[in-house]
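In: give the three-dimensional model of this entry:
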Amino acid sequence: MTKLQAHCTRWLLAVSLTAGLMQSAGAGEPVALATDSLREQAMALVSQQQDAQALPLFEERVRRQPGNPQALIDLGVALARLGRLTEARQRFDEALRTSSIHALAHDNLLQLQLNMARHAYAAALQSGETPPSADTGLQWSPAPTRTPAAPPPVANVPASASPAWIATPATDFSAWLRPLLASLVLLALGATAWASNKRPQAVPPVDPPTSTTSPPVTQVVPENERAVPEERLIEVYRLIGQGQLTRALDAAESLARDQPRFTLAQLVYGDLLLAHSGVLRGFGRGSAQVPGGQARQIAPLQLEARQRLEAWQQPPPPGTVPRELLLLPASVRQVVVIDGLRSRLFVLEHRAGQLVPTASLYAAIGRLGVGKQDEGDLRTPLGVYDITGRLDSRQVGDFYGAGALPLSYPNEHDRRLHRTGANIWLHGTRAERHADAPFSSNGCIVLSNPDMERLMHDLVPRRTPVVIAERLEWVSPKALAERRSAAIALAESWRMARMQPDPERLLALYARSFDNGVQGQAEWRRQLAKDAAEHGTRERQLSDLMVLEAQSGDDALFITFREVLRGSVHGSLRRQYWARERGQWKIFSEGVLE
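Out: As a prediction, the model looks like this:
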């Protein structure tokens, strides 16, 4: 017997028990003793994994006590264990129909769940259509009579029909069982792994790094212990993976109530309602029958479900950093890294000598993905950027939700590669939505408003670098040692040349195509000569050295440092853009930030 069958049979048995069906069959005591003996013999065989041998005993018990709900339930479980699912469903349904009032209560429960699912799907699709009232199709109980009437024969209790907008499951038990655990994007994603691990755990701290090595990273942990909406959605998935459908439904109902604009949560809630009713045909399939709903609207929500679940199932390995972060000084408190194709934004912070992920957030990107080249191409740029400002909701309007953090696109590297466009921001969502679909923006990075409010509060403009990658590659800091050392050597060669009386040695480090947006190579030569005349060969040091690498089709290094002359306390903050020219690293742009 498969785990799926075991989960479902346990659920069906629980439903039957709560329906109040475990009552006496009304037979005489000798017959009860005989049937009890049959059950004991059958259960003994089941305990020995001899299900096929036990089945005739369960069948005989039903023959001796027709209409006994306990006997019918046991036979249904036995049939399900042997894979005879259609027959098992028939036995469970027959057990429910042994009482007309229980049958009516069950029919009303199914109808109510179907109506509630319809409302949840309408909220998920935001179709603008109002579904029928939640009490549609519910039936009142029969009026009580003064003279007790004999209960009708089992065969005369009609089975209710499901509403026309949902396929009736009466003839195919396997189609009724499969969605209970398989249709919520869980089998393909291995959601049962959540049964033993609710959330990723932090790993113990490692030894402090050396001064020239970026600190190692601990495993991503939830941003805090509060149940944020995404954590609550993952908890629903975890409960489904454990086969705890009733608890999963309760959790989904609570989430959908608290976050009515969380469309994915509404869709999962609708699916769970249909799963309990036994009529779900696949992830979000019931939504196609909602007024204004179309099957194509489900695809973005399916992708969002996969992106969110994969991010929690596959966090960055412990002790790793994104390969773009070659060196990050302690003076840079935070860095933002974005995994474009996985719809994920991470915030990493320096804490106690380590670079620690403090947030892992769902984020939407451009409709056509990443790799922006032209204005209006609906793509999100790849590269290294600065946050240039902070715009609150009063300054940007409802379209940007909680506010925006503009990025420095296009930077000097983008202009060198002839990339066009502007106004690439991190921003929130419109008020009517909790989150946007994974690929839905005009090129910006879009987060839920609660997540955006946190970033607006925590991130410091002009002090927080933002790295956008097609796919982040998390590696051990040791794996970066060679490239890190080579980058540091470039900065050191510039420092040494800066102190030489011959300016040609320094000029040899600059590309022929040098252009910082204000000065070309000729103007920059004059600027360097002026600096040399003012400061001569004075000793100088480079502090707060930061080295970031861009992986965007043309490798580039972004080196930032503070140049402090001997005898000075403070120095100018410089940014250099390095790229290869005829196989040699050259500076193609440079500027003083402050």
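
In: please make it C-alpha for all contacts and neighbour counts, starting now.
Out: Noted.

In: ok, Gly443 touching Ile365?
Out: Yes: in terms of Cα atoms under 8 Å, Gly443 counts as a neighbour of Ile365; the distance is 6.0 Å.

In: what sits in contact with each of these two?
Out: Common neighbours of Gly443 and Ile365, using Cα atoms under 8 Å, 6 or more residues apart in numbering, are Arg379, Thr380.

In: please identify the buried residues of the helix ranked longest in the chain?
Out: Within the chain, and with DSSP state H defining each element, the longest helix by residue count is helix 100-125. The neighbour-count check on helix 100-125 (16 or more other Cα atoms under 10 Å) flags 100, 102-108, 110-125 as buried.

In: which residues touch Leu368?
Out: Under the criterion of Cα under 8 Å, 6+ apart, the contact partners of Leu368 comprise Asp377, Leu378, Arg379, Phe439.

In: could you pull up the residues touching the second one?
Out: The one in question is Leu378. By Cα under 8 Å, 6+ apart, the residues touching Leu378 are Gly366, Arg367, Leu368, Gly369, Lys372, Ser441, Asn442, Gly443.

In: make it 7 Å
Out: Contact analysis of Leu378 by Cα atoms under 7 Å, 6 or more residues apart in numbering lists Gly366, Arg367, Leu368, Asn442, Gly443.

In: then the last one?
Out: Phe439 makes contact with Ala364, Ile365, Gly366, Arg367, Leu368, Gly369, according to Cα under 7 Å, 6+ apart.

In: Asn449 contacts Ala402, doesn't it?
Out: Yes: with contact defined as Cα atoms under 7 Å, Asn449 and Ala402 form a contacting pair (5.2 Å).

In: tell me which of these two has more neighbours.
Out: Each of Asn449 and Ala402 had its neighbours counted (other Cα atoms under 10 Å), and the higher figure belongs to Ala402 (26 against 21).

In: was I right about the more buried one contacting Ala431?
Out: No: with contact defined as Cα under 7 Å, Ala402 and Ala431 do not form a contacting pair (8.8 Å).

In: so what's the residue count around Gly553?
Out: A count of neighbours around Gly553, defined by other Cα under 10 Å, yields 10.

In: can you give me the strands in the stretch 201-350 of the chain?
Out: 321-322, 325-327, 334-339, 344-351 (DSSP state E, counting those that start in this stretch).

In: let's compare: structure for the following, please.
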Amino acid sequence: MVRAAGLLAVALLAASHDVEARLVSPPLLLDAPAAPAPPGSPEDRLIEAAHAFDNGQARLALDRVDALIEDEPTFRAAHYLRGRIFGALAGVPAASLMPEHGEALQALAEELDLRIARSHLDDARHMQPSAVLALPDHLRYLLTVDLSAARLYVLENSTEGLRLIADRYAAMGSAGFGKEREGDNRTPLGIYRITEWKDDASLPELYGHGAFPVDYPNDWDRHRRRTGYGIWLHGVPRDTYARVPRSSEGCVTLSNDAMAWLQDYIDIGETRVVLAESLQWATREAVASERTRFQARIDAWRNAWAQRDTDHYLSFYADNFTTEQHARPHFAAHKRAVNAGKSWIEVELRDIAIFDYPGEPGLRLVSFEQEYRSDSYQSVSHKRQYWRLQEDGSWRIEREVELEEREITPTAISAEARP
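Out: So this is what the prediction gives:
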């Protein structure tokens, strides 16, 4: 009876509406009663209802969206879709139903469109983000967020390459992406680590199930003089299932059930999060080919250093190269003096990660653990290098950051025993 009354009200509204009012979808049909909804996530069910609406199947669309709302009464995008269905039956454009809330409706329309676009991800199951060239073996999972698509992806680091496990809707800052200063309400572009877990009990209701803070600003952000703090992946208040695509002060927000699901894939202090404007997908073979080519460049840099060919070694550094303390001239003078005093040098790199840096065309982040050995000094350090593609097509190091260095006891092997 409730459904019949609702349809009668719509019919009366349509009859009183201007005859020239346009429909906002294909003609809707009062098709046969729908079968029970198949199981699926709330988003899958929303997409199914939206597809039925686009195909003109009014009863199926309404049955599906009503069942979804009964299970998830705070899913505002589902309520918006229901309003569009009734508006189409009445011949009323969705924005005309409540014109005083036009901006809110537009944000919900964007959320619905982005969620529907997710259904075209099947090809990505056999591909990986082209920006991720290499990960250390000990990092089992990687998180990537395509901010323009409002999508978070969990990828598994396998022997065949990165494998897409699952994805979830994720909203960003109210002013979009590309954070530069404190209070600009933008989500940063970059590569970050998850630093801790903050549970529900320790946070205000705004953060819902909990939060994963990341290490913004990282060393590249500081080099770029970006300011701000407190960038998190977090949940949402329980009076809503999800937030519209641009709605936070710069954080990435997910539904509370998505946050609970995500916890299984996080290794605190280790898991990386790539925040990108837009992800490009490529075959694993194409990524492997580019990785091999670029790793040869890294190996050439390492070999030049180990062979104490200082001129060749310094040729890998761009003219505008800097460290946190020095520019290229001071760095070059220091390296010449150190290398000249050595009878042999060995350099070993482990746990290499290689990323195309988000928001910085032609910039590549390389991080690794380095073991340095010579006749007079031995150490282990963690480094990040930022390689820039030059006009001549070569890659050169623009920035180097030593995160930690620990001197160790030199191995007692004579120089004559060295290769």
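
In: please state their TM-score.
Out: These two chains, once laid on top of each other, score a TM-score of 0.78 by TM-score structural alignment, normalised by the length of the second structure; 389 aligned residues with a Cα RMSD of 3.8 Å.

In: so the closest residue to Thr323 of the second structure other than its chain neighbours: helix, strand or coil?
Out: When the adjacent residues along the chain are set aside, Thr323 of the second structure lies closest to Glu400, with 5.2 Å between them (Cα to Cα, 6 or more residues apart in numbering). Here Glu400 of the second structure is recorded as strand under DSSP: H, G, I helix; E, B strand; the rest coil.

In: which position in the first structure aligns with Glu400 of the second structure?
Out: Applying TM-score structural alignment, one finds that Glu400 of the second structure aligns to Ser589 in the first structure.

In: same check on Gln106 of the second structure?
Out: Under the pairing rule here (TM-score structural alignment), the equivalent of Gln106 of the second structure within the first structure is Ala299.

In: burial check on that match, number of neighbours?
Out: Number of residues near Ala299 of the first structure (other Cα under 10 Å) recorded here: 13.

In: circling back: show me the contacts of Leu378 of the first structure that map onto strands.
Out: In this view, the contacts of Leu378 of the first structure that belong to strands under DSSP state E are Gly366.

In: nearest to Leu85 of the first structure among the contacts of Leu378 of the first structure?
Out: Arg367 (44.0 Å; Cα to Cα).

In: Leu108 of the second structure versus the aligned residue in the second structure for that closest one, what's the distance?
Out: Correspondence of Arg367 of the first structure to the second structure, assessed by TM-score structural alignment: Ser174. Using Cα to Cα, to the nearest Å, one gets 14 Å for the distance from Ser174 of the second structure to Leu108 of the second structure.

In: one more: Ser247 of the second structure?
Out: Ser247 of the second structure sits 11 Å away from Leu108 of the second structure when distances are taken as Cα to Cα.

In: ok, now Arg151 of the second structure?
Out: Taking Cα to Cα as the measure, Arg151 of the second structure falls 16 Å from Leu108 of the second structure.

In: sorry, back to before: overlap in contacts of Asn449 and Ala402 of the first structure?
Out: With contacts taken as Cα under 7 Å, 6+ apart, Asn449 of the first structure and Ala402 have Gly428 as neighbours in common.

In: now the helix or strand just after the longest helix of the first structure, how far from the chain's geometric center?
Out: For helix 100-125 of the first structure, the following helix or strand on the C-terminal side (DSSP states H and E) is helix 173-182. Here the centre of helix 173-182 of the first structure is set off from its chain's centre by 25 Å, with Cα atoms, centre = their mean, to the nearest Å.

In: also stretch 371-384 of the second structure?
Out: From the chain centre to the centre of stretch 371-384 of the second structure is a distance of 33 Å (Cα atoms, centre = their mean).

In: same question for stretch 172-181 of the first structure.
Out: On the basis of Cα atoms, centre = their mean, stretch 172-181 of the first structure sits 26 Å off its chain's mean C-alpha point.

In: ok, residues contacting that stretch?
Out: 4, 8, 85-86, 89, 169, 240, 275, 278-282.

In: can you tell me which residue in the first structure aligns to Leu206 of the second structure?
Out: Under the alignment defined by TM-score structural alignment, Leu206 of the second structure corresponds to Phe399 in the first structure.

In: for burial, what's the neighbour tally of its match?
Out: The burial count for Phe399 of the first structure: 14, using other Cα under 10 Å.

In: list the residues that contact it.
Out: Under the criterion of Cα under 7 Å, 6+ apart, the contact partners of Phe399 of the first structure comprise Thr429, Arg430.

In: and it, helix, strand or coil?
Out: Per three-state DSSP, Phe399 of the first structure ends up helix.

In: over to the one 5 residues further on?
Out: Look at Ala404 of the first structure: counting by three-state DSSP, its state is strand.

In: please enumerate the helices of the stretch 151-300 of the second structure.
Out: 219-223, 256-262, 284-306 (DSSP state H, counting those that start in this stretch).

In: any chance of JSON lines for those helices, columns distance to Ser379 of the second structure?
Out: Written out in JSON lines, the entries for the helices of the stretch 151-300 of the second structure read as follows (distance: least, Cα to Cα, whole Å):
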{"stretch": "helix 219-223", "distance to Ser379 of the second structure": "22"}
{"stretch": "helix 256-262", "distance to Ser379 of the second structure": "37"}
{"stretch": "helix 284-306", "distance to Ser379 of the second structure": "14"}
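
In: looking at those, which is nearest to Ala353 of the second structure?
Out: Going by Cα to Cα, the one of the helices of the stretch 151-300 of the second structure nearest Ala353 of the second structure is helix 284-306, 10.4 Å.

In: buried stuff in the closest one?
Out: By 16+ other Cα under 10 Å, the buried positions in helix 284-306 of the second structure come out as Arg284, Val287, Ala288, Arg291, Gln295, Ile298, Trp301, Arg302, Asn303, Ala304, Trp305, Ala306.

In: against which helices or strands is it packed?
Out: With contacts taken as 3 or more Cα pairs under 7 Å, 6 or more residues apart in numbering; DSSP states H and E, helix 284-306 of the second structure sits against strand 132-134, helix 310-314, strand 345-356.
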